[in-house]
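Colleague: based on what follows, work out the 3D shape:
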Amino acid sequence: MANFSLVTEFILLGFPELQRQKTAFFTILLLMYLISVTGHCLIIVVVFMETKLHTPMYFFLINFSMAEICSTTTEVPKLLANILSEKSTICFACCMAQGLMVFAMGAVVFIILTVMSFDRYVAICKPLQYKTIMTNELCLCLMLLAWVGGFVIIFSQSSVVWTYPYCGDNIIDHFFCDVGPVLKLACADTTLIELIGLIYGATIMWGSFGLSLISYTFIIATIIRIPSATGRSKAFFTCASHLTIVTMFYLGLMFMYLRPATHGDPHVNKVVSLVRTSFIPMLNPFIYTIRNKDFKIAAWKAVRRKVFL
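Modeller: As a prediction, the model looks like this:
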């Protein structure tokens, strides 16, 4: 260590192979980011304005939208700035804070998705007991668990990553401060923290994904018994679209993080991360809310009320 100086900033390599197409890449990425943020903000505003949408489902969707906005805003604006700049640097503290926020929001989203699937299970499979089960107190406790639990779980690991010495090479082969590329630069043995991260990741991801699949299995079984063919197809289409997005989200993260953090092809990881960061958040508002009939009616009411005022 005496022969090395500690790193005070990192260089985010990003996508150097797209340098010649950086204008098109920047435009597409910016468009997806704006659509994502606008869609999630629309959900939050409309639900707050329309009292008929003050239900557990939309309460969970508001929290989901806030987590998605925080996650994408932590990554995408910095990536957009780096595309246009000649040297893409990020300070040490900023890098660690970015990693903490990205993974904390990921953990929050895992828990919220599980809660949302349980909420839909109760609404579809036990409609007569829905109000007695999904009380305001339970909904509030579940969301507090999601936000506090997500940050506590990730902070306990991130604080260890902060303490490692980083010397010599400071180039991160990614577009954000992902834990794997960062740990590769540490001048210490990172085997233990990688093992702990792997155990945490497997527990959270598989636990959340497994519980969501159980809920959707019961939902599909109930939908099959719907006597009306039109109602059955409509409900099945909605459930299938939700399950598709959930599966894409989980499988992408499992592919990247359910193995030692410093392993894996960095180019493949960057592409999968970009899909998770930009493409899926852009689809989520449309899949979960905006194409919902009740939400569209409430949105039009809110627009007419605003115009009238």
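Colleague: alpha carbons only for contacts and neighbour counts from here, please
Modeller: Fine.
Colleague: same for the strand or helix carrying Leu31, what does it pack against?
Modeller: For Leu31, the element it lies in under DSSP states H and E is helix 22-49. Where contact means 3 or more Cα pairs under 8 Å, 6 or more residues apart in numbering; DSSP states H and E, helix 22-49 is packed against helix 56-84, helix 280-285, helix 293-308.
Colleague: now Ile11: which helix or strand?
Modeller: strand 9-12.
Colleague: so which of the helices and strands packed on helix 22-49 gets nearest Leu251?
Modeller: Closest approach to Leu251 among these (Cα to Cα): helix 280-285, 12.4 Å.
Colleague: tell me what that closest one is packed against?
Modeller: helix 22-49, helix 56-84, helix 229-257.
Colleague: centre of the chain to it, how far?
Modeller: 10 Å (Cα atoms, centre = their mean, to the nearest Å).
Colleague: next up, for comparison:
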Amino acid sequence: MHMKMFFLLFFFALPFVMADLQVGFYKPTCPQAESIVRQVVQNEFTGDRSITAALLRMHFHDCFVSGCDASILIDSTNKKPSEKEAGPNQTVRGYEVIDKAKKRLEDACPSTVSCADIITLAVRDAVALAGGPNYTVATGRRDGLESSPSKVILPGPEISVSGALQMFSAKGMTGNEMVTLLGAHTVGVAHCFFFNDRLSSPDPTMDPALVAKLKKTCAGNDEATAFLDQSRTPFTIDNQYYKQILLRRGILQIDQELALDNSTSRIVSGFASNGIGFRQSFAKAMIKLGNLQVLVGKAGEIRNNCRAFNLANRKAAN
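Modeller: Got it, this is the predicted structure:
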């Protein structure tokens, strides 16, 4: 049985420091670090534009659990399951992109660039390639030493707006930032099992024409997918998502509720009418997301392989 859990040009002047993270952190030790990540993401995006949505989802699922520490990348072992085993992470993908970047970085600068920074940089680059804002990322994150499925608690597709606000607030995020980050649904897809219940007994908040279309898409196949943005730009980061949910064309319950709830409807309308405002807010929210509970200094480690703790810490973990 599928667990119905989901998840889910703005510049800053240099130098820019956020907490103990710093723009250009790797310039002294691995000056080509950011260009290596960018090249890997560019190559992947050229062949698969959906990689932007995949990396956005990975980033959110990583940062929203125990902070941006790359704990989502750890593979399970016979002795210990990792976050990858949790229901919400069963459909997370894009790990191979991080692996490719890590391999190239280890060849160029061994034991220097963290997997947590690779994810954050890769997402930044994928967003820009998909037409979204090009924002500056401060680096210096360290990789975490724990990855447990029991800690994976994320907003589900059927969560109420008030419930989602509580979860985001617990992470220090505002309601505006929550609505902004859900705007990442302007790219990507959802499997039918995430929203079939809205079709079986047609949800009155969903456009009847969309209900009919999705019934054909999902007929007899829970694994089929539908674009979360039903406009003509499902691979582009723009404000079409907000326009669509105002037309009652939100695929997931939480998406549609954003346009209907009094606490968020005004924000949705604002973004729907102001694409530049959305881009600026999206850049700021992504920067804030990427700085949640980061490990810096001597905390954590710099993994040699993003899928496994380093040997000494692996022994301690087991």
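Colleague: where does the TM-score land?
Modeller: Superposed pair, TM-score by TM-score structural alignment, normalised by the length of structure 1: 0.31. Supporting alignment: 159 aligned residues with a Cα RMSD of 6.1 Å.
Colleague: on contacts alone, who are the packing partners of the helix or strand hosting Ala259 of structure 2?
Modeller: Assessed by DSSP H and E, Ala259 of structure 2 sits inside helix 253-260. Where contact means 3+ Cα pairs under 8 Å, 6+ apart, helix 253-260 of structure 2 is packed against helix 161-170, helix 240-246, helix 265-273.
Colleague: JSON lines please, covering those helices and showing distance to Leu129 of structure 2 and mean neighbour count.
Modeller: Below are those laid out as JSON lines (distance: least, Cα to Cα, whole Å; neighbours: other Cα atoms under 10 Å):
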{"stretch": "helix 161-170", "distance to Leu129 of structure 2": "27", "mean neighbour count": "17"}
{"stretch": "helix 240-246", "distance to Leu129 of structure 2": "17", "mean neighbour count": "25"}
{"stretch": "helix 265-273", "distance to Leu129 of structure 2": "21", "mean neighbour count": "18"}
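Colleague: which of those helices sits closest to Met58 of structure 2?
Modeller: helix 161-170 (16.9 Å).
Colleague: helices or strands next to the closest one in the packing?
Modeller: Using 3+ Cα pairs under 8 Å, 6+ apart, helix 161-170 of structure 2 is in contact with helix 175-182, helix 253-260.
Colleague: of those, give the one that comes closest to Leu55 of structure 2.
Modeller: helix 175-182 (13.5 Å).
Colleague: hmm, who's touching the closest one?
Modeller: 8, 165, 168-169, 255, 258, 264, 267-268, 278, 281-282, 285-286 (Cα atoms under 8 Å, 6 or more residues apart in numbering).
Colleague: could you rerun that using 10 Å?
Modeller: In this structure, residues lying in contact with helix 175-182 of structure 2 by Cα atoms under 10 Å, 6 or more residues apart in numbering are 7-8, 56, 60, 161-162, 164-169, 173-174, 183, 239, 241-242, 254-255, 258-259, 263-268, 271, 278-286, 288-289.
Colleague: which is the next helix or strand following it?
Modeller: Immediately after helix 175-182 of structure 2, counting by DSSP H and E, sits strand 189-191.
Colleague: which elements pack onto that following strand?
Modeller: Secondary-structure packing of strand 189-191 of structure 2 (3 or more Cα pairs under 10 Å, 6 or more residues apart in numbering; DSSP states H and E): strand 225-227.
Colleague: quick one: the strand or helix carrying Leu144 of structure 1 to chain centroid distance?
Modeller: According to DSSP H and E, Leu144 of structure 1 maps onto helix 136-163. From the chain centre to the centre of helix 136-163 of structure 1 is a distance of 14 Å (Cα atoms, centre = their mean).
Colleague: now the angle from that helix to helix 56-84?
Modeller: Going by axes from the mean of the first three to the mean of the last three Cα atoms, to 10 degrees, helix 136-163 of structure 1 is angled at 30 degrees with respect to helix 56-84.
Colleague: which other helices and strands does helix 136-163 of structure 1 contact?
Modeller: helix 56-84, helix 92-125, helix 179-183, helix 191-224.
Colleague: and the angle from that helix to helix 92-125?
Modeller: 150 degrees.
Colleague: list the buried residues in helix 136-163 of structure 1.
Modeller: 139, 143, 146-147, 149-151, 153-155, 157-158, 161 (16 or more other Cα atoms under 10 Å).
Colleague: assign Ile90 of structure 1 to helix, strand or coil.
Modeller: strand (DSSP: H, G, I helix; E, B strand; the rest coil).
Colleague: about what we covered before: to Ala226 of structure 2, which of the helices and strands packed on helix 253-260 of structure 2 lies closest?
Modeller: helix 240-246 (13.6 Å).
Colleague: alright, I will stop here.
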